[in-house]
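1. Got a sequence here, can you build the structure:
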Amino acid sequence: MKEQSQRLGTQPIPKLLANLSIPAMIGMFVMALYNVIDTLFIARGVGILGVSGVSIGFPVMMIIMAISAAVGIGGASVISRRLGENKPEEADQVFGNILFMIVAVSSFGLIGAFTFLEPLLKLFGATENILPYATDYLFPIMLGSIFFSFAFTTNSIIRSEGNSKFAMMTMIIPAVLNIILDPIFIFGLNMGVQGASVATVLSQATVTLVVLNYFLKGRSSLTIKAAYLKPQWNVIREILTIGMPAFIRQVSGSGMMIAINLMLIKFGGEFEVGVFGIVQKLAMFTIMPMIGVLQGMQPIIGYNYGANNDSRLKETVLLGMKVVTVISTGIFVVMMVFPEGLMNIFTGDAETIETGAYAIRIMFALAMLIGAQVVSGGLYQALGMAKPALILSMARQVLFLIPLVLILPNFFGVTGVWLAFPLSDLLAFALSMIFLYKDRRLFFKSKKDAPPYEATEKPFSI
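-> A predicted model of the protein is given here:
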């Protein structure tokens, strides 16, 4: 086992969490920055209808990422625990099955590009004016879905073996390339919205080659073996069971955007959809640092749980919670004080700035509660406990946000869409605290001492 994996059980927790989380945070920050700049170029070069088209098409892209997240995060949890148990052969076997699933899943995106793309976009709320922009953006994305799937999935795998710096680079490389290529394709080649998606696909294809070289050249603790590429259904089932919360979280994000876009068109119009497209990119940008902390925590938790190092597990959980709470509080302050300045980055239109700032102040009114929500579900997921992880991953978006988005606008109009966000934050935070209090001993004990709740839940059960 390489040193990058062994340090998960030996390095002091504050230093280890910093070493794993900071690269993840930087990588996520750069990826979020790319999303913001991508939207900025479209807003400045195409207009608010172009942003609306991307906003309508983005849920489809999120579904592709949802499947990749299920495979990558589920596989990363299994691999980190196998490495913690000193079972490198089994870890290689899991990785081989992950590669098989990437190829199998990507074929659906390729087929979908030529068959059901336009009907799907209409179902998701594309109007006659928005549909051309949404189609132009999404068609290249679906053609290149194998690159997205591979890069997104393997990032989690690389992080699970403790190589956080290279995982960071696999996020930075495509983001930087995308930022460079965007103006060339959008403005230089006059490709508009489609130029943004072509730049994205080329960037992901480039990082796919970099990651393949990493594994094939022996820089990883994992080895690609032809015999392990043959699917083993018990391994696939374990991966997908553990990864299901990540899938639900991503798909619910897609469902959330679909519901919001439909209600904005019903109670507002195409203009409000475009405004939300900008605000949503800012929201993604703010949550990335907390996800980076969680990504740094998960391999430590999985490894030390597998190695029965319960004191290190406890220290990781407490420290991680403190860090995300500080971050989410800082986000609250920024969003309350500077919303007009943030909107002004994307557009000079006074009405768009005013509407966006109004939405931001409502949506982020309880942002200080977001950190605990993000971490809580991830803790259960790192331990391979699919059921509580699934419930907590569904809580904010599926159990609370989507129903509130569908109900509140009937009473408050477009403002009801914005109000759904802080209310769902409050409810999801309360549910997270109930789970963590109920299972407060779980994260502080070894597997043999875990409460009956955990003992009845096997990695293979749903």
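2. For the rest of this, base every contact and every neighbour count on C-alpha atoms.
-> Fine.
3. Give me the neighbour count for Leu216.
-> As a burial measure, Leu216 scores 13 neighbours (other CA atoms under 10 Å).
4. Please look at it and Leu222 and confirm they touch.
-> No. In this structure Leu216 lies outside contact range of Leu222 using CA atoms under 8 Å: 9.7 Å.
5. Give me the buried positions along the helix or strand that contains Gly320.
-> Assigned by DSSP states H and E, Gly320 belongs to helix 310-337. For helix 310-337, the neighbour count (16 or more other CA atoms under 10 Å) marks 310, 312-317, 320-321, 323-325, 327-329, 331-332, 335-336 as buried.
6. How far off centre is stretch 320-334?
-> 18 Å (CA atoms, centre = their mean, to the nearest Å).
7. Could you list the residues in contact with it?
-> 286, 289-290, 293-294, 297, 364-372, 375 (CA atoms under 8 Å, 6 or more residues apart in numbering).
8. out of the residues you listed, which one sits closest to Ala259?
-> Distance to Ala259, by CA to CA, is smallest for Phe364 among these, at 18.9 Å.
9. can I assume that closest one is in contact with Ser424?
-> No. With contact defined as CA under 8 Å, Phe364 does not count as touching Ser424 (11.0 Å).
10. next structured bit after the helix holding Gly320?
-> Where DSSP H and E defines the elements, the next helix or strand beyond helix 310-337 is helix 339-344.
11. another one to check against the first:
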Amino acid sequence: MTKISSETLGTQPIGKLLIQQAVPASIGILVMSLNMIVDTAFLGNWIGGLAISAVQVVLPFTFFIGAIGLAIGIGGSSVLSRALGSGDHDKALRVFGNQTTLTFLISGSLALVGLLFQDFFIGFLGAEDSFKEYALVYYKIVLYGIVMLSMAMMGNNVIRAEGKPKFAMVAMILPAIGNIFLDYLLINVMGYGMEGAAWATFISYAICFGFILWFFIVKSELQLNLECIKLKKKIVNEISGLSFVTLARQGTIAVLGILLNNVLGNYGDELDIASYGIIRTVLMFALFPVIGVNQGFMPIAGYNYGAEKFQRVRESINTSITYGGILAILIFIIIMVFPQEFISIFVSTKESLDPETLADNREILKRTPSALRIVFLATPVIIVQLIGSAYFQSIGKVIPALLLSLTKQGFFLIPLILLLPPFLGVLGVWIAFPIADVLSTILTGYYLNREVRKTLALPKTA
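-> Predicted structure coming up:
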């Protein structure tokens, strides 16, 4: 039998493997982040700050449906990685087939519900009258293509689990580049405004889905057949347990987004919602190398745990935290020194703008830099929380993975956002972020250290 590429996860040096896995993931995330930056900048400069607010209120719902694929992809790929690590290629194939069916059925059903009850959801998500029309236009068109995004997010994680991160990177880069070009064409050149922004996003989903479909037909070692895509209770249960960890985390993020939009609207105004839209985009962009390290870590840990090479698992944890920590400190310094430069990308202060839009943009530029600094205060320590929750998920321990993945957003950030603004106003929202980061890192670090001493110290290395 020809040696499959996934076997290198159990043989190459951990540092080299982590770089091989993390760099393509980081590049892909970087390009996607640049896409978000350009997208947000185009909206702010060519349509206005309220367009950013509109996209910000729509994102939690569309994000959650797309995250169905991410959850099934990450959860199922944990099972798939361990199956490949133990040499059970047939199980890996069945897992992938069931991932495909589950993603299509669940995301398709949610998209249909979202379209049937669009007026209810737009109001529930926090759209205010000043930008509700923008939000509804964007919402409807993006939902038409959300199933493609969900399928692509699932497939991307399977590609990475196969040990082929460069293809996963390309799958993220192509739609990002396409979306930037289409934004320019449809918004600026053809003048379609918010509708153009939405169709650019829809087409970018189709590009990503098309590339991933091509990969699995032509390049993958997991060649599906009709038998594989039939749902099997045992496989579904195994996928679902681990997928629920990611889905709960992403669902909590979606709830957090809805809560933030409503709290910022209540204690501030639509410009504070726009500020958070910008901060959210900067978070995604600035943390791309840290998230890349985290994504690169998971298949390495899962494969070696499945192969009972526990010393390699322990080494992958230490190396990932070290690399990620160094990157996080550098990011922290850059944000603290250059907040104004980041914010100025997203809004224009050209005198040619109409007076109302110009006034809004200037106010956003005034408010957002200090908020950005506060949100990033705990950046140097977040890698411990990311690696800790990812470790338990990659080795198939559902309950600790679930609880630790919810610590920041669910256990700390959401309660803090409810408690602090009545006393501190909008400032309370921003302060809640670093407090939640520190508390979740302390808790995760404790449980990760205990697990490493208890499990990975056992003399079972191969």
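12. TM-score for this pair?
-> Once superposed, the chains reach a TM-score of 0.94 (TM-score structural alignment, normalised by the length of structure 1), with 448 aligned residues with a CA RMSD of 1.5 Å.
13. ok, back up a step: and the helix holding Gly320 of structure 1, how far out from the chain middle?
-> On CA atoms, centre = their mean, the centre of helix 310-337 of structure 1 falls 18 Å from the chain's centre.
14. and if you look at stretch 190-197 of structure 1?
-> Its chain's C-alpha centre and that of stretch 190-197 of structure 1 lie 24 Å apart, by CA atoms, centre = their mean.
15. Can you give me the buried ones in it?
-> Met191, Gly192, Val193, Gln194, Gly195, Ala196, Ser197.
16. Take those and write them to a markdown table, including distance to Lys266 of structure 1.
-> Formatted as a markdown table, the buried residues of stretch 190-197 of structure 1 follow (distance: CA to CA, whole Å):
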| residue | distance to Lys266 of structure 1 |
| --- | --- |
| Met191 | 30 |
| Gly192 | 27 |
| Val193 | 25 |
| Gln194 | 27 |
| Gly195 | 30 |
| Ala196 | 28 |
| Ser197 | 28 |
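17. can you give me the end-to-end distance of stretch 397-411 of structure 1?
-> 20 Å (CA to CA, to the nearest Å).
18. Measure the mean distance from the biggest helix by length in structure 2 to structure 1 post-superposition.
-> For structure 2, the helix with the greatest residue count under DSSP state H is helix 49-85. Following the fit onto structure 1, the mean deviation recorded for helix 49-85 of structure 2 is 0.8 Å by mean CA distance after the TM-score superposition for structure 1.
19. From Phe423 of structure 2, how far out is Glu436 of structure 2?
-> Slight slip there: residue 436 of structure 2 is Ala, not Glu. Separation of Ala436 of structure 2 from Phe423 of structure 2 (CA to CA): 18 Å.
20. more crowded one of these two?
-> When Ala436 of structure 2 and Phe423 are compared for neighbours, Ala436 comes out ahead with 22 against 9, by other CA under 10 Å.
21. how many neighbours does the aligned residue in structure 1 for Lys397 of structure 2 have?
-> The equivalent of Lys397 of structure 2 in structure 1 is Met385 (alignment by TM-score structural alignment). Here the count is done by other CA under 10 Å, and Met385 of structure 1 has 25 residues near it.
22. repeat for Gly416 of structure 1
-> 21.
23. That one matches what in structure 2?
-> Under the alignment (TM-score structural alignment), Gly416 of structure 1 pairs with Gly428 in structure 2.
24. secondary structure element for that match?
-> Assessed by DSSP H and E, Gly428 of structure 2 sits inside helix 426-451.
25. That helix vs structure 1 - mean distance after superposition?
-> With mean CA distance after the TM-score superposition for structure 1, helix 426-451 of structure 2 averages 1.0 Å from its match.
26. Tell me what angle that helix forms with helix 310-337.
-> 160 degrees (axes from the mean of the first three to the mean of the last three CA atoms, to 10 degrees).
27. for helix 426-451 of structure 2, packing partners?
-> helix 233-267, helix 355-375, helix 382-394, helix 398-405, helix 414-419, helix 421-424 (3 or more CA pairs under 8 Å, 6 or more residues apart in numbering; DSSP states H and E).
28. What is the burial count for the counterpart of Ile56 of structure 1 in structure 2?
-> Superposed on structure 2 with TM-score structural alignment, Ile56 of structure 1 falls opposite Val57. By the criterion of other CA under 10 Å, Val57 of structure 2 has 30 neighbours.
29. ok, now the one 4 residues further on?
-> Taking other CA under 10 Å as the neighbour definition, Phe61 of structure 2 ends up with a count of 23.
30. what's the nearest residue to it if we skip its chain neighbours?
-> The shortest distance from Phe61 of structure 2 to any non-neighbouring residue, by CA to CA, 6 or more residues apart in numbering, is to Ala254 (6.6 Å).
31. Please enumerate the helices of the stretch 151-300 of structure 1.
-> Ranges of helices in the stretch 151-300 of structure 1, per DSSP state H, counting those that start in this stretch, are 164-183, 192-216, 233-267, 270-306.
32. Any figure for the gap between the match of Ile56 of structure 1 and Leu112 of structure 2?
-> Distance from Val57 of structure 2 to Leu112 of structure 2, by CA to CA: 19 Å.
33. just Leu224 of structure 2 next, same as before
-> 27 Å.
34. Great, nothing more from me.
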